[in-house]
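> coordinates for the following, if possible.
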Amino acid sequence: MKQSYVYILKCADDTYYTGITSNLPKRINEHTIGLHKDSYTYSRRPFKMVFYAEFTDINLAIKTEKQIKNWSRAKKEALINGDFEKLPNLAKKNFNS
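Predicted coordinates:
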């Protein structure tokens, strides 16, 4: 089975970019050289790859990428830092604000 990767980049403007690819080194190089001028990361270079996960099921990889893109910054940082026990609590909405 072909590998797929979901990755998170921390951009120069302190934002996070989440992407998916089947060739991680190639895709990171494309971000680095600014191959796609209309991409989110083009004007936010340099960046640092702060997380990636491997998948053998492309459908699960796509689902995971979409899920992470909808997460709060705090939840993304918990994932990046390996604080997996914090993830369920960070999913709860605060209705008292």
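> alpha carbons only for contacts and neighbour counts from here, please
Noted.
> and the helices in the protein, which stretches?
Secondary structure of the chain, counting by DSSP state H: helices at 24-33, 58-69, 73-80, 87-90.
> wait, which of those helices is closest to Val6?
Closest to Val6 of the helices of the chain is helix 58-69 (Cα to Cα; 6.0 Å).
> here is a second sequence; please produce its structure as well for comparison:
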Amino acid sequence: MEIPVKDGFYFYVLKCADNTLYGGYTTNLINRVTTHNAGKGAKYTKPERRRPVQLLYFESFESQHDAMHAEYSFKHQTRQKKLKYLKENDVDYS
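All right, here's what the predicted structure looks like:
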């Protein structure tokens, strides 16, 4: 997966080292994943047991609102529905 270098509005999904999923919003994917792996990205990815994280999926949006809405929707799904969403978007979660 090629990560965009340009800034934009992105919803992204990470696979954590403990095999959990994390969804987030950012304007710079490369910096955000680097920050998560440094333990400074979010409370959820701060514990060492969750790192390193791997970028599984991202979508770009026209507005911050739309990207944040995608993040919110993803975070409020069950794990089963999150995995279904990833599968529907051709993401191999193995």
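> distance to Ser39 of the first structure and mean neighbour count for the helices of the first structure - can I get that in a markdown table?
Conversion of these to a markdown table gives the following (distance: least, Cα to Cα, whole Å; neighbours: other Cα atoms under 10 Å):
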| stretch | distance to Ser39 of the first structure | mean neighbour count |
| --- | --- | --- |
| helix 24-33 | 8 | 14 |
| helix 58-69 | 15 | 16 |
| helix 73-80 | 20 | 17 |
| helix 87-90 | 28 | 13 |
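> could these go into JSON lines alongside distance to Ser43 of the first structure?
Rendered in JSON lines, the data for these read as follows (distance: least, Cα to Cα, whole Å):
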{"stretch": "helix 24-33", "distance to Ser43 of the first structure": "10"}
{"stretch": "helix 58-69", "distance to Ser43 of the first structure": "19"}
{"stretch": "helix 73-80", "distance to Ser43 of the first structure": "20"}
{"stretch": "helix 87-90", "distance to Ser43 of the first structure": "30"}
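> looking at these, which is closest to Met49 of the first structure?
Taking Cα to Cα as the criterion, helix 24-33 is the member of the helices of the first structure that comes nearest to Met49 of the first structure, at 8.2 Å.
> average gap between that closest one and the second structure?
Between helix 24-33 of the first structure and its aligned partner residues in the second structure, the average distance after superposition works out to 0.8 Å, using mean Cα distance after the TM-score superposition for the first structure.
> now that helix: which residue numbers in the second structure?
Alignment of helix 24-33 of the first structure against the second structure: residues 29-38, by TM-score structural alignment.
> nice, that's everything, thank you.
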